[in-house]
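Trainee: okay, sequence plus prediction incoming.
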Amino acid sequence: MNIDSRELRDALGQFATGVCLVTTIDDEGVAQALTINSFSSVSLDPPLVLWSLQKDADIYPVYATAQKYCIAVLSEAQAEYSNGYAQKGGHRLADAHFEAGHNGAPLIKGALVNFECSLEQTYDGGDHIILMGRVTRMSAVDPQPPLVFFGGGYRGLR
């Protein structure tokens, strides 16, 4: 059976996901951010999480080799972060959006939680690379409504 990629994308869009930013520092010392919705927990012991990145993404070389990064779970109030850092060429992290983390990767201010990670393993995932990270530290803020993506747009929880 031949699967149409647009139909598959629409079908996968029926699974509600949270929205995250993955942040790191590039080789020039510049803070970078990338919007993802492919975040998932893997293991509690050891503490492992994963996310995936499209191989033809403009920021691919930065993240494919990043040894330290942070995954920030965004709040509903941070939709503009999601939109901005999803844009091709729009990955330079604004100074007002972050503070330095313990592992060197930027922590997103006001995020629901920041997971500081070290790269554990990468896997080939077709047109994506799957990055598994070991959580080395996490920090949370007061609970807020999460930013949720479903059916091609942001949704609220009821």
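Mentor: The structure has been received and is ready for your questions. Model, not experiment: these values are computed from the prediction. Numbers count the residues shown, from 1 in each chain.
Trainee: switch to C-alpha atoms for all contacts and neighbour counts from now on
Mentor: OK.
Trainee: what is the end-to-end distance of stretch 34-45?
Mentor: End-to-end distance of stretch 34-45: 27 Å, with CA to CA, to the nearest Å as the criterion.
Trainee: now do that stretch: everything it contacts.
Mentor: Outside of stretch 34-45, the residues within contact range by CA atoms under 8 Å, 6 or more residues apart in numbering are 17-23, 48-52, 82-83, 85-86, 91, 149.
Trainee: try it against this one:
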Amino acid sequence: MIQQVSEIDGGDFRHVLGHFPTGVVAITSTCPDGRPAGLVIGSFTSVSLDPPLVGFFPQKTSTSWPRIRDAGAFCINILGHDQEDLGRRFAVSGGDKFADLEWRRTPSGHPVLPRVPAWIDCVLAREDDAGDHWMVLAKVTALSADPGRGGPLVFYKGGYAKLAES
């Protein structure tokens, strides 16, 4: 059924777009005050090979994104299919998301979460208004992947999901 209306209902929008899976990443940074900050993003994409650029969309209501933005650089941690716990930890607003969590640093000093299949170190290139989100473009400065870690954590139809191995 095709729905054509002048106003799109938010619930309908979320339901229909939920039919498209998105990868789950945690954006982490060492902030100017020296403390780590992080948040989960479900709308992340590669943008360009030359120069290497990626993009993502943090909510404007996020309390973590302004701290990360002020740092000007961050790490994108691609969460693995078995890391729903990390996804939930970094999706919570406020609190110390790094409490009792062992992590290491990228070459530029940002947190790499434990056992992630891949990480991407970035510097902020630009941020633009995108409705109730910010549209962030970032330049990749370093990256690494562990091919033995398995597939990514995905979000599909309102919940975490796992890709079938081929």
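Mentor: Perfect, thanks for sending it. All of these numbers come straight from a predicted model, not from anything done at the bench.
Trainee: TM-score for the pair, please.
Mentor: TM-score of the superposed chains, computed with TM-score structural alignment, normalised by the length of the first structure, equals 0.93; 158 aligned residues with a CA RMSD of 1.5 Å.
Trainee: picking that back up, out of the contacts of stretch 34-45 of the first structure, name the ones that lie in strands.
Mentor: Here DSSP state E is the test, and these give 17-18, 20-23, 48-52, 149 as lying in strands.
Trainee: adding neighbour count and distance to residue 142 of the first structure, write those out as CSV.
Mentor: Formatted as CSV, those follow (neighbours: other CA atoms under 10 Å; distance: CA to CA, whole Å):
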residue, neighbour count, distance to residue 142 of the first structure
17, 19, 20
18, 20, 17
20, 31, 17
21, 25, 18
22, 25, 20
23, 28, 21
48, 19, 24
49, 21, 22
50, 21, 24
51, 20, 24
52, 21, 28
149, 18, 21
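Trainee: closest to residue 71 of the first structure out of those residues?
Mentor: Distances from residue 71 of the first structure to these, taken as CA to CA, are shortest for residue 22 (4.5 Å).
Trainee: now for the counterpart of that closest one in the second structure: which residues touch it?
Mentor: If you follow residue 22 of the first structure across to the second structure using TM-score structural alignment, you land on residue 27. By CA under 8 Å, 6+ apart, the residues touching residue 27 of the second structure are 38-41, 74-77.
Trainee: show me where the first structure has its helices.
Mentor: Under the criterion DSSP state H, helices of the first structure are mapped to 5-12, 60-64, 79-85.
Trainee: turn the ones you listed into JSON lines, columns for mean neighbour count.
Mentor: Formatted as JSON lines, the helices of the first structure follow (neighbours: other CA atoms under 10 Å):
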{"stretch": "helix 5-12", "mean neighbour count": "11"}
{"stretch": "helix 60-64", "mean neighbour count": "16"}
{"stretch": "helix 79-85", "mean neighbour count": "17"}
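Trainee: out of the ones you listed, which gets nearest to residue 130 of the first structure?
Mentor: helix 60-64 (9.3 Å).
Trainee: where does the closest one end up in the second structure?
Mentor: Using TM-score structural alignment, helix 60-64 of the first structure corresponds to residues 65-69 of the second structure.
Trainee: show me where the second structure has strands.
Mentor: Using DSSP E, the strands assigned to the second structure run over residues 22-23, 25-30, 36-41, 44-48, 53-56, 73-78, 104-105, 111-112, 118-130, 133-145, 153-156, 159-162.
Trainee: after superposition, how close is the first one to the first structure?
Mentor: What it means is strand 22-23 of the second structure. With mean CA distance after the TM-score superposition for the first structure, strand 22-23 of the second structure departs from the first structure by a mean of 1.0 Å once superposed.
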